Every structure is written in structure tokens, then in C-alpha cells.
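Trainee: no sequence for this one, just the structure:
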């Protein structure tokens, strides 16, 4: 059966930047037009030109005009929300490569929380993940240099590097008496965005770590593989979006479209009329309506929140886990003439029911906190940063209806499994099957 879905959009829309930055983005803008400036702005630019002139002529040491201008641009953007930023040519080039699913580094998404460099989530099977870096960890030093003196982009640049090179990051974690050093060896990060597994009998599991260029096609292959392995057909599916920071919007929409046959998937609204879009679901290619449970966490953001929000609003499945990050804004990537890039917040997005999850997140239908193995309980787990923790975060514009948890949290077993959230999801799928059989008198 073909699961091919239709999707037309001339822009590439990013919902997270995999340079280890955390953010939402509306794509590579193809426009090279520079908007006209008002006369008052030109007057203010004269002041800038005067300052630049004095720096070049009168500063105690010789200065480079490009460094000064880049610094001024960074300063302008730092007055905006935390997801807008300037990317020098090298960084912009790396960002473009990363959306294709391959880059070199440590494998973590980072953000600034209260002025402190903070881990949003480690990427699976990467140097950072294997070393035990956790969501919520504060990176206070990189190779001995205090990060409080670095911008987010500068921190990214210092952690990047060729495969085999080393970097030491100093972590402060809630519960630790003192900072801890992690010596990490950089590696190729071949981010495999989709993996699957057939669980007991006919229950499928699909994990999406990020939304990249080929995520939807990989997802389609995963579903087909599970259907073939299950022989009698799937009785239920677990979609794991935990610690998924987002990615390409069109891929998040396409994956959502697999489960929803009609109606709105997500709406985008910006100041400019051209940024107002509604992405619709289509009947063609919709998967069979078997029971669906979506796993989310505090590290699930933007693209993964779009998928979870669409499934929740359309009552297509149950959302299980903990409250998501709350990344409800969208950024546009503007290529600049010298090879640099501008990442600018240009819109907000809304779930099918009109909810803005900006700084709020998606509240699961069933709240189940992830249990820790006994050997990991020596320290208190760090508090996950959320969108509302970020300096200068955008406020929610629309009134957000108060969400209610529609299910009670599952009772904890005397001995919790290694992944109690997954175990709980599988139990629910089995119960679903039992109730269906009873209802049919089998």
C-alpha cells in the first residue's frame, strides 16, 4: 500500500537548527530584495557610521571593519528573542549541511537559559550521549574558557571540530557538589532520524529523533517494514518523539499527515500576509486507524510539538510522557551576500484547534515521568529548560485554553522497567486491543 502524501510548499521551513542550536525556522528565503528603510532609520545609521569611523581612526589598536560590523549585527539580534541570530559564513554553511543529516561534533542541542549555556537534549548515539550528558546540564566551560563570556554562536563554534579532535566541556548539574569535566572526542554525527522495531506480537515502535530532508520517506519505509514483519498487520503503534528538537517543517507536516485524513495540521501566522499559511491533511496515503500512542518529553520541541499537537487536537492518538518544551515560534533563514546567514523569528504557529504552545508546551493526555535506573539516582536530575525559561522569549499572543489531563497517571509498578514510559504505552496498546475484543464479543 502506498503511503505517499501530497505537500506543496516553495520554501524550506526549519523548526530547529542542528548546529547544536535550538530554535524554529521558516526556511531558506529565496528573496534577495532589501526592504526600503525610512528616513529616520537612515538618520540613525549616520550615528552608526560615525561610531564606525571613530573606531577605525581613533581606537588604540587597529581594527578590522568586518569584525566590527559582524559584532554590531550580533548586538542588534541579541536585543530580539533568543531564536534570532546571525550566522557567519562558516556557521551558515555548517547549518545547511546539518539539515541533510550529517555533521561533525559532539551531538547536543544547546540554548541559553538565564544567560547560561544549557543542554536541551543530547542526540542519540553521539559522543555527548555516550558520555552521559543530560538534558538540563549547564555547560560552564569549553576547553577551560568560561561560557558566560561567549555568545551562543561562539559556543557552537568552539564545540564544533573535525572527527577525532578533542574538547573538554565542564558541566554543572543539579545535585553535583562541584562541576564535572567531560573530555569528549568529536565524531561524525550521522543523525539517523528514523528507526523502528517490532515489539511484542503486532505492536510497532517508530522513533523520530529529528525532522530532516528524508524523514518522511524513512518513516514510510519503517511503517512498511513493520507491517511486513507483523504479518497479520499492526495492532498498534508507538511514535517516540522524546527529545526531538524539531527540524524541517514540511517533514513534520508530512508525518502528521500520515495519521490525519482531513482538516488543519498546523497554522502559521506572521506580521506579513505571505507568512500566513494553513497546512491541510489529505485522505490519500493516510495510515490505517490503528491505536496510536505518542511519547513526548521536555526535550520535544517545535516540529515534534506540531505532530503531537495535531494528533492530540484531532483525537487520533494518546499523548504520553511529560510536558513538552513549548517552542511555538518560527524563524526564516535569509542568505546574505557574503555567504553569511540571518535567522530571524518571523511567525508563530498554532495547533489545529488554534492553540499556541509558545512558552506553554503540549500537556500529555497521560503524564508519566521517566524513571531512572537505581545507579543513576545518586544525583538529582537537572530541571529541563523550557521556552519560558529563555531570556526575551516571545509571549503567547492568543488566549490558550486551559488544557486538562484527560487520563490519570498510570500507577507505578513496584519495580519499574528501564523505560517505564514505553512500557506504559505498550500496556495501553494491549488494553486497547482487549477492550476492542470485548466490545465485539470475542
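Mentor: Happy to help now that I have it. The model shown is predicted, which means the values in this text are computed figures rather than measured ones.
Trainee: contacts, neighbours, all on C-alpha from now
Mentor: Fine.
Trainee: which residues in the protein form helices?
Mentor: 39-58, 65-77, 89-98, 127-131, 152-159, 215-230, 249-259, 303-313, 420-439 (DSSP state H).
Trainee: Buried ones in the fifth one, by neighbour count?
Mentor: What that stands for is helix 152-159. Using 16 or more other Cα atoms under 10 Å as the test for burial, helix 152-159 gives 152, 153, 155, 156, 159.
Trainee: What is it packed up against?
Mentor: Contacts defined by 3 or more Cα pairs under 8 Å, 6 or more residues apart in numbering; DSSP states H and E place helix 152-159 against strand 138-142.
Trainee: now the angle between helix 152-159 and the strand it packs on, please.
Mentor: Put simply, strand 138-142 runs at 60 degrees to helix 152-159, going by axes from the mean of the first three to the mean of the last three Cα atoms, to 10 degrees.
Trainee: ok, of the buried residues of helix 152-159, which one's closest to residue 127?
Mentor: Closest to residue 127 out of the buried residues of helix 152-159 is residue 159 (11.8 Å), distances taken as Cα to Cα.
Trainee: Got another one to weigh against that:
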């Protein structure tokens, strides 16, 4: 199985399983960088030795090297280390060889310095599949690794984390008494998640704070909402997209048809706190707004920018292309939601209102390595139709305005209504 993602964490679109895009940030999983384990090294004194697996007392299977193995890579250092551990390590009688293999894989991926390329062992893979299904037990927060620290992309609306006051860009520096610095995102997620009704304490550092503050939050069953539709002003439709997961696709089509039937001239597209999801859905949703054959994004898979087969609107599109459109964005607007915002800005000159977006400009694929374990690997960088690279910087709003956290008024939405009424 192969999934194409731009999350998060994300996180299988049945229509095109080979190209499911999750830009992941994850529901609490969006990018992962693991720097532990064993890294393969080049040790060539005097030259590479043959690929020589050392059999463990419990047996090692599938030891044949791949046909395309890099001939100058000396794998003997790995097997020498493996042998020394099983012969010398004081706890050798209790070694978990499968765990050692997982650690070696994690160490290899950690050497790539890419927080979004990660290995999911069976337990982590189960969590990942649960999260992208749209229902799981936890506190309801989207996380990514930023500068090695688990950072909130966005709290999910109407969840324990949201009600507790967790904000986009908050850094989770500890869970309970355990520091999250230097551990993988999956380990942090594993500590945060737990049975419904139990409590978890997060130590949170926020911009402007000199010390972390503790948040005690009760876990619950989290069901991720998709799309909502309101009419906040005459002739104006307000369409809020919360993610680009599979379950959201039908919801979006239903709401988009309602907008079309309503005949409203103005559309406010709210992509705030949207962590992303499948790239395919970003293209599908954008096709309601963009003319046929419009480019939604460009990709670079190591050989320069190009427009991939599934990166453009098809022969039918542009239902809303003549509407007046503004887009609400913030620091929680990430990945697939940045793709959509960038495409509408480049093609329709749609105004972005709010705060600078998260800045995740890469796409991942998920491959099953075994029936229980999987690999999420970055396969491309993506760019807006005009070739803008948003990775690490995000999209800058045309009208920058922050909501007052102590006020119930949505100043960003109010500004959008004001602009459309002019």
C-alpha cells in the first residue's frame, strides 16, 4: 500500500490510493524526526568489506542485501556492533532483537534531518491509522516537530485541548514529569494519548512566556469534524474546512453544493487551524474555485519543479471562480490547507486575512513495510502555482490581523465580512 501525504498527520483516499497526500502534520502526529538508534556509517579503511550478517541466538531472517545496495557502503560496522552488543552487553540475555532493528531504522531515518520522514512500529502505526480515520482517544491537538520541539499546529475545535486554552505554536516541553526534548514525536504522542476520562499534564511554553505553564487536561474520545457552513452576512457564505482527511470529502461536496444553490456572491473560506491532510483533496476542493486545467501546485522530487499528473484541476471546474473570495488563515494553517490558500491567491488574487501560516512545503508517502509497520517518507517539495516556496516561512496574509484571545469577537472574520461588503 502506498499513500501520498502532505501532513501531517496526517495521515487513504480510496479514489487514488497511490497518491494520498497528507501534509502532517498529524492529529497529534504531523511530522516526526527520530534521532535515536544506529546510523549507518561509511567506514572504508582500507575498503568496504562484504555484507556479513551475524546470526543472533534467536535467528535473523531476510538478511540478503537489496540488489541496488550502494557498493561503497561498509555495512560491516553495523554487524560488528550488533555482534558486540549480543556478546558483550550486560543485559544480552534479555535483548529484544526486533526492537533493535526498529531502533536501527529510526537511527537511519534520523540521519536524514527530515522531521517528516519516519518509521512507525506496530504500535505507532496503529495510532497513525486511528488518527487519520478521524476518531481516537486523546486531548485533540495537532503536533509537529519544529526545531526539535513538539509544537502545536492547532488544537482541534471543541476538544479538551481547545477548551483548556492550548494555542497554535505552543511548545510542549514536557508530558507529566518527562521532558519531550530529544525524543521522537511518536513518543510524545504516546505519552499524551490515553483512555477516555484519564488526566494528562502538559508543560507548555508560549511566545512571550519566560517559563512553561502546566495544563492538566482530561482525555476524551476525539471525533474530528470536517466542514461547516454559515451565512454571517447578506449574500455571504462562510465555509470552514477543518482538515483534508478522507471523511471530510463528502462533507465538503455537500456544503459546496449548498453554497452553489444559495447563489451567494461572496465566500469566506476559513482555513484557520487546519493542519492539512491529503494533497488529492486539496486539489479536489480547489477545483470548485479554479478554472479548468488550472495548476494547483508544483512539485520538486529532486529534479526540478514540474506539475505532476494529479496537481491540476480537471476539465470540469470553477463553479465558484466568479465569486468574491477571501481566505482566513493563521499559524495553524498547514500543508494541504496552505496548498489551497496559495492556489486561490495565485490564480484568483484571493485575499488572505489573519496571521502567517505554518509553512509546511513537503509531501510524504506512506508505505507498508510489513503487515503492521509502515514508513512515511518525504518524496517531494511543493510550491504554489507561481513557484513560491512556503516551506519554513508560510504564506504571509494580505491583511494581517490577530484575534484577541481574551475577546469573544472574531476580529479576522469581522474584517473579512467588512471587505466583502465594500
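Mentor: Nice, thanks for sending it over. What you are looking at is a predicted structure, and each value in this text was computed from that prediction instead of being measured.
Trainee: Work out the TM-score between the chains.
Mentor: Overlay of the two chains. TM-score (TM-score structural alignment, normalised by the length of structure 2): 0.81; 370 aligned residues with a Cα RMSD of 2.5 Å.
Trainee: returning to what we had before: dump the helices of structure 1 to TSV, plus distance to residue 178 of structure 1.
Mentor: Formatted as TSV, the helices of structure 1 follow (distance: least, Cα to Cα, whole Å):
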stretch	distance to residue 178 of structure 1
helix 39-58	42
helix 65-77	33
helix 89-98	33
helix 127-131	18
helix 152-159	22
helix 215-230	40
helix 249-259	40
helix 303-313	34
helix 420-439	30
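Trainee: Residue 342 of structure 1: which of these is closest?
Mentor: Among the helices of structure 1, helix 89-98 comes nearest to residue 342 of structure 1, with 8.6 Å by Cα to Cα.
Trainee: Show me what counts as buried in that closest one.
Mentor: Buried positions in helix 89-98 of structure 1, judged by neighbour count with 16+ other Cα under 10 Å: 89, 91, 92, 94, 95, 98.
Trainee: Residue 232 of structure 2 maps to what in structure 1?
Mentor: Here residue 232 of structure 2 is matched to residue 199 in structure 1, going by TM-score structural alignment.
Trainee: ok, its match touching residue 226?
Mentor: No. Using Cα atoms under 8 Å, residue 199 of structure 1 is not in contact with residue 226; the gap is 9.6 Å.
Trainee: Tell me which of these two has more neighbours.
Mentor: Shown here are residue 199 of structure 1 and residue 226; by other Cα atoms under 10 Å, residue 226 has more neighbours (22 against 15).
Trainee: Quick check: the gap between the more buried one and residue 153 of structure 1.
Mentor: Distance of residue 226 of structure 1 to residue 153 of structure 1, given as Cα to Cα, to the nearest Å: 41 Å.
Trainee: what's the answer for residue 436 of structure 1, then?
Mentor: For residue 436 of structure 1, the distance to residue 153 of structure 1 - Cα to Cα - is 52 Å.
Trainee: Residue 303 of structure 1 now?
Mentor: 22 Å.
Trainee: ranges for the strands of the stretch 151-300 of structure 1?
Mentor: For the stretch 151-300 of structure 1, the strands defined by DSSP state E, counting those that start in this stretch occupy 166-172, 180-185, 187-189, 194-198, 203-208, 236-240, 264-270, 277-280, 292-296.
Trainee: still on that earlier bit, right, so of the helices of structure 1, which gets closest to residue 175 of structure 1?
Mentor: helix 127-131 (17.9 Å).
Trainee: follow-up on the earlier one: and of the buried residues of helix 152-159 of structure 1, the nearest to residue 55 of structure 1?
Mentor: Residue 55 of structure 1 has its nearest neighbour among the buried residues of helix 152-159 of structure 1 in residue 153, at 24.1 Å by Cα to Cα.
Trainee: which ones are touching the aligned partner of that closest one in structure 2?
Mentor: When structure 2 is aligned by TM-score structural alignment, residue 153 of structure 1 is paired with residue 186. Residue 186 of structure 2 is in contact with 29, 32, 124, counting by Cα atoms under 8 Å, 6 or more residues apart in numbering.
Trainee: Looking at these, spot the one nearest residue 289 of structure 2.
Mentor: Residue 289 of structure 2 has its nearest neighbour among the contacts of residue 186 of structure 2 in residue 29, at 29.5 Å by Cα to Cα.
Trainee: So that closest one is in contact with residue 184, correct?
Mentor: No. Between residue 29 of structure 2 and residue 184 there is no contact under Cα under 8 Å: 10.5 Å.
Trainee: more crowded one of the two?
Mentor: residue 29 (30 against 24).
Trainee: what does the more buried one align to in structure 1?
Mentor: Match for residue 29 of structure 2 (TM-score structural alignment): residue 21.
Trainee: surely its match meets residue 156?
Mentor: Yes. At 7.3 Å, residue 21 of structure 1 and residue 156 qualify as touching, with contact defined as Cα under 8 Å.
Trainee: just checking, what's the longest strand in structure 1?
Mentor: strand 341-350 (DSSP state E).
Trainee: buried set for that one?
Mentor: Neighbour-count burial for strand 341-350 of structure 1, counted by 16+ other Cα under 10 Å, picks out 341, 342, 343, 344, 345, 346, 347, 348, 349, 350.
Trainee: In structure 2, what range does it match?
Mentor: Counting by TM-score structural alignment, strand 341-350 of structure 1 corresponds to 374-383 in structure 2.
Trainee: Average offset of that stretch relative to structure 1?
Mentor: Aligned to structure 1 and superposed, stretch 374-383 of structure 2 gives a mean residue distance of 1.2 Å (mean Cα distance after the TM-score superposition for structure 1).
Trainee: I'd like to know how far residue 372 of structure 2 sits from residue 128 of structure 2.
Mentor: From residue 372 of structure 2 over to residue 128 of structure 2 the distance is 11 Å, taken as Cα to Cα.
Trainee: ok, now which ones touch residue 305 of structure 2?
Mentor: Counting by Cα under 8 Å, 6+ apart, residue 305 of structure 2 has contacts 298, 299.
Trainee: again with residue 162 of structure 1
Mentor: Contact partners of residue 162 of structure 1, counting by Cα under 8 Å, 6+ apart, are 104, 105, 186, 187.
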